[in-house]
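Next input, structure requested:
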Amino acid sequence: PHGGHCWGHVSSIDLVHWRHHPPALTPTPDSPEVGIFSGNCFVNKKGEATMLYHGVNAGNCIATSSDKDLNIWKKLPNNPIIPNPPPGSPYASWDPHGWLENDTYYAIFGGTRPAIFKANELDKWEYVGDLFAHGIQGVDINEDVSCPDLFKLGNKHVLVCISHRLGCRYYVGEWKNEQFYPEFHEKMSWVDNAFFAPETLEDNRGRRILWTWIFDGLKDETLKARGWSGTMSLPRLLWSGEDNTLRMCPIEELSILRYNPRRLDNFTIKADSELCMKDIYGNSFELNIEMIPNSADQFGVKVFCSPDGEEQTVIFYDSTDKKIKIDTTNSGLGEGPKSIEGGPFELRSDEPLNLHIFVDRSVVEVFANNRQAVMRRVYPTRKDSQNVLLFSYGGDTKVKFIEAWDMTPSNPY
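Below you'll find the predicted structure:
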C-alpha cells in the first residue's frame, strides 16, 4: 500500500537550529512508487530545485519545485524516469545522485554494478555505462554503492557512499570521459556499518559539509517502545589534504551551543594512571584536548564513567595499532553496541594529539587532528555514569590543555 517511507523537510540559517516543514515527498495513490528512498537535490536548467530519488517498487523518479520555501513539489508525470530493469540488466534503477554539468544532466544509479545515466531533458534519460573505469585495491569493484554523492574537492573528485555491509566510505579520483577513475578508497565506519547514508552540500561560503545517518544499535522492540529511531551525525566540514585524502572537523557554528567554559593547562598524567576531571562531567558536553605522548602505548579520555568504573566509554590513541579508537565494551549494562571502533590514524614524530570530542547523551563523536573521525552510540544505565577521566598507559602523557563546555540543546524536545 501507499504511505511508506517519505522525505522529511527541515531548514536552518545556522546549521544548528532547524525548522520543520511539511514532508517534501510522500508516496500517493496517483504516483507509481509506494515509498521514497535515497536520492539528492540539484538545480536544473530552469533554475528549479530538482529531486532525483528512488521510488520503491517503481524505479528512479524526479520531482521539481520553484517554491521559494521548497514546500511544494511536482513529480514528473512520466515517473519513473528509468523503471526497475529485469534481472540480468547491466544496471539497477537504485539510489540515484544527479547533477547538471554544462548543458547535460548526469546521474549515478547505485547498486552492485553502479552505472552512469545522462539526459538533455529531465524526462529523457539514457544508459551510458559503468560508473567505475576500473577497480582499486582494498575494495571489490562490485561492492554495493548506495547513497552516492559525487563532488569536486580541491583538484580531485570525491565519491562518498555506503555499502550496506561496510557503512559509509569514500573514493578519491577523477570524473572524466563520463566515468569515475578511482585512485584511493577509505572507510568511514570500521567495526560495523553504524555510520551510514552520507549526504553533502556546498553552502553559500563554498564549504563542503557532510551529514550521515547514525544507527541506534538497539533491539527493534526497544525502538518501537520508545517511539522514535534515527539520529543524524554532527555536520562535518570536509576538505582535501596534501595527500588528497579527506580532512574533516566539526563546523564552527556548533560553538554557539557552548556555555559554562572550563580550562586546565600544562599537567602530566603519570604512566599507568587515570586522572578524574572534577569540574568536567555530565552527558552533554564538548571537549578539546591536546596531549603530548612520551612513550605511552595508549592514552586518551574516558567519558560516561561510573565512580567504580563499571560503566565507561574509552576514547584513545593506540600507538601500536595506529588507530584512534572508541571502546564501548563497558559503556552500559544493558543494550547497545559492545565493540571497539577504530579508524586508521598515525601520529607523526613529535606531533601532539588533538581530540575534539562531542558527547551528546547516546552519541559520542571524536575528531582527531582534523585527519580522522570515529563515532559510537552508547547507552549508560547508571545515573552516576557522569565522570570524565584522562589516562595514560605504558608511559607518561603531557596534557597541554583541556577545554570543556556544556552544550545547550539545539531543539526544544
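
switch to C-alpha atoms for all contacts and neighbour counts from now on
Noted.

For stretch 290-310, measure first residue to last.
One end of stretch 290-310 to the other measures 27 Å (CA to CA, to the nearest Å).

Show me what counts as buried in that stretch.
By neighbour count on 16 or more other CA atoms under 10 Å, the buried set for stretch 290-310 is 290-293, 296-306.

quick one: the helices in this structure?
220-226 (DSSP state H).

For the residue nearest in space to the middle of it, list the residues it contacts.
With distances taken as CA atoms, centre = their mean, Thr212 lies nearest the centre of the chain, 3.1 Å away. Thr212 makes contacts with 195-199, 232-233, as judged by CA atoms under 8 Å, 6 or more residues apart in numbering.

now the farthest one out in the protein, which residue is it?
Within the chain, the residue lying farthest from the chain centre (CA atoms, centre = their mean) is Lys270, at 35.6 Å.

this one as well, want them side by side:
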Amino acid sequence: MNKLFTLSLTSAQALAFAGCTGTSGDTQKSSAQASASSQANAPYAERYRPQFHFTPRENWMNDPNGLVYHNGEYHLFYQYNPHGNKWGHMSWGHAISKDLVHWEELDVALPEDQNYMIFSGSAVVDHYNTSGFGTKDNPPMVAIYTGHKQQPAKGQNQQLAYSLDDGRSWTKYQDNPVLDENMENFRDPKVFWHEPTERWIMVVALSTDYKIAFYSSPNLKDWTFLSHFESPASELGIWECPDLYALPVDGDENKTKWVLEIDLGAGEEGSVAGGSGGLYFVGEFDGKRFTADESTLPEHAEGPHQWVDYGKDFYAAVSWSDIPEEDGRRIWVGWMNNWQYAQELPTTPWRSSQSIPRSLELASYNGGLTMTQEPVKELQMLRKDQREVSNLTLTNETRSLEDWGVHGKALEMTVRFEPGTADTVGLNVRTGNSEKTVIRYNVNDQTLALDRTQSGEVDFHPEFPGVHVAPMPLEGGKVELHLFIDWSSVEVFGNDGAVVISDKIFPEPSSQGVEVFAEGGTATVEQLNAWPLKSIW
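Predicted structure coming up:
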C-alpha cells in the first residue's frame, strides 16, 4: 500500500525539497474536486480543457519524463499524482501516441512506494542489452529516475526500472539505487547513449549547488563520475531537469554544436518572465565534459546563457530519446505551468497541460547561434478549412477579422506584417466580454510581447497577470509570427522559432474573436492564414 502523507512547508523549503517535481501541497483530493470530477458530463470538454495539448483525464500532472520512441510509439511519461489535483504522491503517469498529436492515456507506469516517490528522469531503449534486463531480440526499455525518500528521511538517488512489453508493465531493479551520493538534492537524470565513446552518459542536477554532474556507465547500472558544469552568473533559481543533445547548425548535419539545457525552479530571481523557466548553453561535449562556447552568444544575450522561452509557462522541457535516424529530428515538450501559481490554476478535475511538441535546431541569429523551436509538422493534421487575409492596410486602428471567418477557441495562425510607419503592430486573440490576449510587436524597441492582463480569469494568483517581453530583431523589414491558440493557452513563435513566448490564459468560452491592429502610423497585414483546429479527444 502506498504511504499517504501531507507536507507543510514554506515556499523556499518546498522548492529545496521538491526539486524539478515542484512544491508540495494537499495530497488528498478534496470532496469538491471529487464531486466536480464525478459530475463532469463531457470529459475532455470541460471549461479550459486544452483541445490539442496533452492533459490527463483527471488529477495533477507536472514535468514530462522518460520521453522515448519505441516500436512505432512515442511514449510520454510525466510526474503525476494519482490521488488528487495538487502536487503529491509523485509517480510516473503514462501516455502513448503514434503521431505526436493524438494521445492514449495508460495506467500509471511507476507508482510511488512506501520508501520512495518517483521523481523526474528519462528513458532509453537499451538496444545492445548492456543492462542484461532483456535480450538483443527484445531489448528492454529502461527508465532512469530519481527516487525521493519518503518522510521523515531525506535524500535523493538515481534508480532504474525496466519494461519488456513496450512500456505496459515495469519492474523496479532489485539493486536500486544505482547511483547514490548521499545528497538531499540530487535529481532529474537525463541518460543517452554516446556513440563516440560507446557508453551511457548521465546528466544530473545538483540542484542547490547550482551544478550539473556528468557520469558514464557501460551498462546503466554502474556509474563513474566524469565532471561538473557550473555557471555562477546563471544561478538565478534552483537548477533542475537538465538535458544535453547535439543539434545541426543552420540545417547542416555535418556541422553540429551541443546544447545543455537547464531549468530554474522559482528562486529569488528566477527565469526571464519570473518564477520557473529554462535557459541553455551552446558549446561542446567531448564525452566527459561540457564546455560552453560564449563566442556563439547572439547580441541580445544578457549573460552566458540564453532563455528557452520568454513566457511564464514552459518549464522542465525534455527531448525524446530514440527518434528514428531516418526522421532525424530532436523533439521536445515542456510543462505549461509555473511554480509560482501551479497549484492554483482554475481547472478541475485535472490540473496542468504539456506544450505542443517542438522540433529543435540551431540557427545563425542576431550575431550568434540560437536554438529555434518549431511546432512539429504532424500538428497540421488538425487543420480545418483555411481562412486567409491579405494586403489589409491598418492606420492607427484595430480591425476584427470576423468578416474573414477568423475566430475560435482553438486556432493555428501565421501572420506577416509590414510595419510601415507604425510604432506597434499585433493581434488580439480570444477577444470578447472585455477580454483579450494581446500579442504586440514594438518596432522601435524591436521586442515582441504577450500581454495577458485582460485575458480572462487572472486574479486567482497575484503572479499570474503580466506582460512578457522578448527581444526580436526586425528581419527583412517584416514581422512574422506563428501562433497556436487553445482553450487555455497561447504559444507564439517569432522569427522562425528563434523567439518563443508560451503562456496560459483562462478566457470565457465565448471569447473567440481575433483582431489585428497598428498604432502610431500605417502598417499592412501582408498575409494572414488561420486554421481552426480539430480536437485530439
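
hmm, back to that, could you report the distance from the residue farthest from the centre of structure 1 to Arg165 of structure 1?
Relative to Arg165 of structure 1, Lys270 of structure 1 is positioned 41 Å away (CA to CA).

how distant is stretch 530-537 of structure 2 from the center of its chain?
21 Å (CA atoms, centre = their mean, to the nearest Å).

now do the same end-to-end measure for it.
End-to-end distance for stretch 530-537 of structure 2, by CA to CA: 21 Å.

Buried residues, it. List them.
Residues 530-533, 535 are the ones in stretch 530-537 of structure 2 that count as buried (16+ other CA under 10 Å).

before we move on, what about stretch 125-135 of structure 1?
Of the residues in stretch 125-135 of structure 1, 125, 129-133 count as buried by neighbour count, 16+ other CA under 10 Å.

again, but for stretch 332-349 of structure 1
332, 336-338, 340-347.

residues in contact with it?
In contact with stretch 332-349 of structure 1 (CA under 8 Å, 6+ apart) are residues 188-191, 216-219, 311-312, 319, 322-331, 353, 371-382.

And stretch 284-302 of structure 1, how far out from the chain middle?
23 Å.

Give the aligned range of it in structure 2.
The aligned range for stretch 284-302 of structure 1 in structure 2 is 410-428, by TM-score structural alignment.

May I have the distance across that stretch, first residue to last?
Stretch 410-428 of structure 2 stretches 14 Å from its first residue to its last (CA to CA).

Ok, stretch 318-337 of structure 1 next?
From its first residue to its last, stretch 318-337 of structure 1 covers 20 Å (CA to CA).

likewise stretch 378-395 of structure 1?
This stretch, stretch 378-395 of structure 1, spans 29 Å end to end (CA to CA).

and it, how far out from the chain's middle?
25 Å.

The residue nearest to Ser227 of structure 2 when sequence neighbours are not counted: neighbour count?
Excluding the flanking residues, the one nearest Ser227 of structure 2 by CA to CA, 6 or more residues apart in numbering is Phe214, at 5.4 Å. Residue neighbour count, defined by other CA atoms under 10 Å, stands at 24 for Phe214 of structure 2.

Mind telling me what Phe214 of structure 2 corresponds to in structure 1?
With TM-score structural alignment as the criterion, Phe214 of structure 2 lines up with Ile116 in structure 1.

Count the residues that sit near Asn174 of structure 2.
Actually, residue 174 of structure 2 is Gln rather than Asn. Number of residues near Gln174 of structure 2 (other CA under 10 Å) recorded here: 10.
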